[in-house]
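Colleague: would you be able to build a 3D model of this:
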Amino acid sequence: MSPETVQNFIALGLGFAVAGMLSTGYQMLVARPASFHALLTGNAAAYAHVPFLVFAAPFIIVRNTVRRERFENNNPIGVALATMIAGFWSLMSGTTVIVMLRALGLV
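Modeller: Prediction:
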């Protein structure tokens, strides 16, 4: 396996791990699961949620897909599309986390 492939797998896993930690921490503090509904209010609090949602979105997308599949009979194309979106988003946020860690001298 090439070094770039290994780095992409690490970034993908790190992106999902950070998303899971942020979403679980949010749920622990606020006593409700993280969601995209905060963006619908349109006030200043909605803008404060954007940086959080940028990194927590892969977990929220996968959680919503699993919940929806459990209660409804979704088509497999929708599930595959949601999984690909969450995976790509996780790869990008994981890459951003790696870049931030390198900038801080931690990696």
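Colleague: hey, let's count contacts and neighbours off CA atoms from now on
Modeller: Noted.
Colleague: and the most centrally placed residue in the chain, how far from residue 20?
Modeller: Closest to where the C-alpha atoms of the chain average out (CA atoms, centre = their mean) is residue 58, at 2.4 Å. Distance check for residue 58 against residue 20: by CA to CA, to the nearest Å, it reads 8 Å.
Colleague: please enumerate the helices of the protein.
Modeller: Assigned helices in the chain, in chain order: 3-30, 44-71, 76-103 (criterion: DSSP state H).
Colleague: out of the ones you listed, flag the one nearest residue 37.
Modeller: Checking the helices of the chain against residue 37 by CA to CA gives helix 44-71 as the closest, at 8.9 Å.
Colleague: to compare against the first, here's another:
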Amino acid sequence: MSPIALNCFIQIAIGFAIAGAVASAYQAFVNRPPSFALLQQGPTPEGFAAVPLLVFTAPFVIMRNTLRSGAPEPHRFQFVMIATVLAGFWSLMSGTFIVLTLQALGILAGA
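Modeller: Now for the predicted structure:
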């Protein structure tokens, strides 16, 4: 495995881990899971606070919604694959942001 591929894999894992941790912390404080419905509150302080929350929890929310949809028929392969690719790409971007932020703060050694 090339170093670039390994780096991307680690960033995806960090993105999913951060998404799960932030979603679990939100659920522990508010007693309900985060969802994209938080954005429908309009221009209120809660609506604006939901944006950074959902930026980091989106991979978790996308996969949870995909796997827990109450459809009686099995999921179509294409739908699950698109949702997984979308959540993976979003996780890669948030993981990259976390890694670059830690490098800029001097907490993580840069390559």
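Colleague: hmm, back to that, need the residues touching each of residue 58 and residue 20 of structure 1.
Modeller: Shared between the contact lists of residue 58 of structure 1 and residue 20 (criterion: CA atoms under 8 Å, 6 or more residues apart in numbering) there are no residues.
Colleague: ok so, going back, for the residue nearest to the centre of structure 1, what are its contacts?
Modeller: By CA under 8 Å, 6+ apart, the contact set of residue 58 of structure 1 is 15, 16, 19, 85, 86, 87, 89, 90.
Colleague: identify the farthest-apart pair in the residues you listed.
Modeller: Spanning the widest gap among these are 19 and 85, at 13.8 Å by CA to CA.
Colleague: related to what we said a few turns ago, now which of the contacts of residue 58 of structure 1 would you call buried?
Modeller: For those, a neighbour count by 16 or more other CA atoms under 10 Å gives the buried set as 15, 16, 19, 85, 86, 87, 89, 90.
Colleague: output those as CSV; include the columns distance to residue 62 of structure 1.
Modeller: Putting these into CSV (distance: CA to CA, whole Å) gives the following:
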residue, distance to residue 62 of structure 1
15, 13
16, 10
19, 11
85, 9
86, 7
87, 9
89, 11
90, 11
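Colleague: now, which of the residues you listed sits nearest residue 97 of structure 1?
Modeller: residue 15 (7.5 Å).
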